[in-house]
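In: make a model of this:
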Amino acid sequence: MTRPAIVWLRRDLRLADQAAFVAAAACGPVIPVYVLDDETPKHRMMGGASRWWLHHSLSALDADLRKRGSRLVLRRGVAADVLADLARETDAAAVHCLRHYEPWWRNAERALKAALPDGCALECHPGNYLMPPGSVTTGAGQPYKIYTPFWRALAQHMPPPKPVPAPDALDGPKAWPKSDTLVDWKLLPTKPDWATGFGEEWTPGEAGAADRVEAFLDKAKHYEDRRNLPSIEGTSRLSPHLHFGEISPATVWHATMQAGGSVEVFLKELVWRDYAQNVIAQYPDYGKANARDAFDAFPWRDPADSEVKADVEAWQQGRTGYPLVDAGMRQLWATGWMHNRVRMVAASFLIKHLLVDWRVGEAWFWDTLVDADYGSNATNWQWTSGSGVDSNMFVRIMAPLTQSDKFDAAGYIRQWVPELADLSDKDIHDPEAAGKFVKGYPKKRIAHKQARERALAAHAKIKT
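Out: Predicted structure coming up:
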């Protein structure tokens, strides 16, 4: 009998347009494997919200595989060791996977290649991005650091190849290796179950991703006008599906590119995802190290100080006294997701109003976002703080109250800060200034003008 091939799954939990499955199936029997590896990433192990998503995505993938005569094998441990042992156990001819660019997965791929038994090859394929990170370069052959020229260069290669449909059937091995039980991994929160609202918002899995694309098609043409309005469902909400690889970016591109209107604005944001991976491929420590050395001396407030701790806790709980910020942070806790415009406002508030190191916010988002992505999360936080290779200037300080009014966030605030629901559209953005002191809603942690002056004074200390 033909020797089987292992498909090593990570953030690529789909059957359609999945190059690892295509390559493995062409050789013979296929053993799909997911390894829950909390040791290789170390402090970058998945956060709580991501683990909730992972549970349901793996369950959906296993069901899809069983419809095709296959199944998903679950193992736990150091991925390189587990897969090498499984290759020996099954006499696998190869391990196929989609290439990943997070530093820990790059290390794991190297370790696995060295650990596999003789006669078993590691085959890494592209497929998680529009183009492999590092393949779009300047005229001098160097990777891009700035987004705009990166977009222009990558756009010359678009559209991507048409996506490959899912296989109708997959041959399995003569005998299936043992598998863990998903429920035994205890990925879902129980005491307390803080994810009760997640299921109302999300349907993890390949079918859920396809439904999201379908629902977005009519909105895509109006994307530029509606994407910044948190009270309107104008975004795609595809980010967690893309992060877990339940749909390929090529599939999304082809599905939306003919929508007309301002769909190019959406496609540019899809390219931003590629750009973020391009950045972490150059700067593996981007999630914890400032790209601009000057920010290493930035006078952030002491995180051990009791007042700073209280400020951070108020931000996390959505009790800053700034309704738009609070609505966003409460939406995040309740659903594992936050509207993109509000993410920028909430991040800017932590960094520039509260003068708290961006890494504190990045860590909170890593734990609470269902789309917590190392490249995108780190790139967005460093963009906001001004410390990134391509970033907003620190001195451009977002005014949450102005942003709230400008982007018509009244309905959004009413949904997520219900104690303010009875206020008028005019007063709800800044109840304190309107003299509307609502019982149970806090006063501002700091006034905007005071926060701005403090932030500019802090930044002046590193300008030299």
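
In: make it CA atoms for all contacts and neighbour counts henceforth
Out: Fine.

In: residue 29 and residue 1 touch, don't they?
Out: No - contact criterion Cα atoms under 8 Å: residue 29 and residue 1 do not qualify, at 9.3 Å.

In: the two: who's more crowded?
Out: Set side by side, residue 29 and residue 1 show more neighbours around residue 29, with 21 against 7, by other Cα atoms under 10 Å.

In: contact partners for that one?
Out: Going by Cα atoms under 8 Å, 6 or more residues apart in numbering, residue 29 touches 2, 3, 4, 5, 170, 171, 172, 173.

In: can you rerun that using 6 Å?
Out: When contacts are counted by Cα atoms under 6 Å, 6 or more residues apart in numbering, residue 29 is found next to 4, 171, 172, 173.

In: what does residue 246 give?
Out: Residues near residue 246 by Cα under 6 Å, 6+ apart: 13, 14, 205, 206.

In: among the residues you listed, name the ones in helices.
Out: residue 206 (DSSP state H).

In: so which of the contacts of residue 246 is surrounded by the most neighbours?
Out: Counting neighbours by other Cα under 10 Å, residue 205 leads the contacts of residue 246 with 28 neighbours.

In: surely it and residue 59 touch.
Out: No - contact criterion Cα atoms under 6 Å: residue 205 and residue 59 do not qualify, at 8.1 Å.

In: Proceed likewise with the subsequent sequence, for comparison:
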Amino acid sequence: MTETPTLVWLRDDLRVGDNPALHAAVERGHPIVVFYLHDDESEGLRAIGGASAWWLHHSLAALADELESRGSTLVLRRGAAEKELPRLVKETGASAVYWNRRYGGASREIDARIKASLRDDEVEAHSFHANLLHEPWTVQTGDGRPFRVFTPFWKASLAKDDPREPYPAPKKIDGGTAPASDSLDDWGLLPTAPDWAGGLRETWTPGEEGAWKQLDAFIDDSLEDYESHRDEPAVDATSRLSPRLRWGELSPFQIWHHVRARATTAAQKKNASAFLREVGWRDFNYNILFHFPDLASKNFRPSFDVFPWEKPKKRELEAWQEGRTGIPLVDAGMRELWHTGVMHNRIRMVTASFLIKNLLIDWRVGEEWFWDCLVDADEANNPANWQWVAGSGADAAPYFRIFNPVLQADKFDKSRRYQSKWIPELGTDDYPEPIVDLKKSRQEALDAYEVVKREGNG
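Out: Down below sits the predicted model:
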């Protein structure tokens, strides 16, 4: 009698190593159908941006090669999960469906309905903990509420048992008979008219193999000086692993244990703790998203609902988007974003502060632009970090903390290497004058914040 297959449904976990759903399917011992469902139809799910679509295409292609080398096939389908998944179960005669958990509001609701429906049809349905060090409901205050401040959240996380050891990648996967698959090229994830992705191709090699090479290079070349140089955008001191975590090419468990195992000197061990704290910040943001699913559209602190945002002026907004504000550190960051699909974290804060506080443009406008331009656009990190800069988020910087991009450049890019790299015309007549007076606009931002303090009890 032919064994009925197990379906493994991949989402933000495009890897074969430390993939709990895939590991459990292998342990079950039945043939396995690994599939990725590109759901851009279900209500409540946020459509990915252009840079993320580019990354997804190449990461799926790399994953397909990884699976093929182990005897399996990646099946691609597109459509609403609640329609397409039951259809695939019927096609394959699957007796079980496994997946790794998601934490956004709409995705959780979709997964819960699918799980209930499958079980009603006597199909096994199991979800697994895969993509956060600690799931949101496991790290709470003493009275059972979610943390709103990072430091006590991280302290409570560290007080728990060490994150579990990663699962090994299966050497062989019994792929059985694979059902029909969409063609990845037919999904149209890559830009064509025009093809603006040259900088992304130059910068990145998506996929699990590229992720591991990047992690090892960071440990070997940068970890020992991470804390002292991480704020300097011209120095290659950060891990640049954010898109790897966003798409699940590496799990936080793999990063946690690999960094700890490879950090042997006293300096490396000290810096490893500082780096892993940043992985914990990602956990914290997902903790916020889990309890506040409207993070990308609503102020976490309702007092900011009365903030008198300016209506975005087309000229000013486009100057910010295109890196033509006449403020060199801001412009360098926005050009780095367009070319590479990422931006140095210190510069993300500077560019966001400039938009929100010097141009008085609603943080949601900037968050949407980053969502489209970032290869690591993450449903928790992106809005949480924008709200942090705006002062409207959890454990946010106070609104009156306004990053002065000139002083930030003097402190973190003294040699102007970063600014000169991205602005070749800097210092010539071709570079524009500033679109706004930093001192005057700072005061206007503080005056606007008085409305929050007066009417919103900010």
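
In: filter the contacts of residue 29 of structure 1 to the buried ones?
Out: Neighbour counting by 16 or more other Cα atoms under 10 Å classes 4, 172, 173 among the contacts of residue 29 of structure 1 as buried.

In: just those: which are in strands?
Out: Counting by DSSP state E, no part of those is found in strands.

In: make JSON lines from those residues and add distance to residue 348 of structure 1 to it.
Out: Formatted as JSON lines, those follow (distance: Cα to Cα, whole Å):
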{"residue": "4", "distance to residue 348 of structure 1": "51"}
{"residue": "172", "distance to residue 348 of structure 1": "51"}
{"residue": "173", "distance to residue 348 of structure 1": "52"}
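
In: can you pull the contacts of the counterpart of residue 279 of structure 1 in structure 2?
Out: In structure 2, residue 279 of structure 1 lines up with residue 288, judged by TM-score structural alignment. Listed by Cα under 6 Å, 6+ apart, the contact set of residue 288 of structure 2 is empty.

In: look at residue 288 of structure 2 and give its secondary structure.
Out: Taking DSSP: H, G, I helix; E, B strand; the rest coil as the rule, one finds residue 288 of structure 2 in the helix state.

In: distance of it from residue 90 of structure 2?
Out: The gap separating residue 288 of structure 2 from residue 90 of structure 2 is 37 Å, by Cα to Cα, to the nearest Å.

In: that older thread, between the buried ones among the contacts of residue 29 of structure 1, which is closest to residue 144 of structure 1?
Out: In terms of Cα to Cα, no member of these lies closer to residue 144 of structure 1 than residue 4, at 39.7 Å.

In: ok, the alignment partner in structure 2 of residue 157 of structure 1 to residue 153 of structure 2 distance?
Out: Structural alignment (TM-score structural alignment) places residue 157 of structure 1 against residue 160 in structure 2. Look at residue 160 of structure 2 and residue 153 of structure 2: by Cα to Cα, they are 11 Å apart.

In: neighbour count for the two, which is higher?
Out: A side-by-side neighbour count of residue 160 of structure 2 and residue 153, using other Cα under 10 Å, places residue 153 first with 21 against 11.

In: and the host helix or strand of that one, how far from structure 1 on average?
Out: Secondary structure assignment for residue 153 of structure 2, by DSSP states H and E: helix 150-159. Its matched residues in structure 1 lie on average 0.6 Å from helix 150-159 of structure 2 after superposition (mean Cα distance after the TM-score superposition for structure 1).

In: likewise stretch 54-64 of structure 2?
Out: In the superposition against structure 1, stretch 54-64 of structure 2 averages 0.2 Å from its aligned positions (mean Cα distance after the TM-score superposition for structure 1).

In: that stretch maps to which residues in structure 1?
Out: Counting by TM-score structural alignment, stretch 54-64 of structure 2 corresponds to 52-62 in structure 1.

In: the stretch 351-464 of structure 1: helices as residue ranges?
Out: Under the criterion DSSP state H, counting those that start in this stretch, helices of the stretch 351-464 of structure 1 are mapped to 358-368, 374-385, 400-406, 410-416, 448-460.
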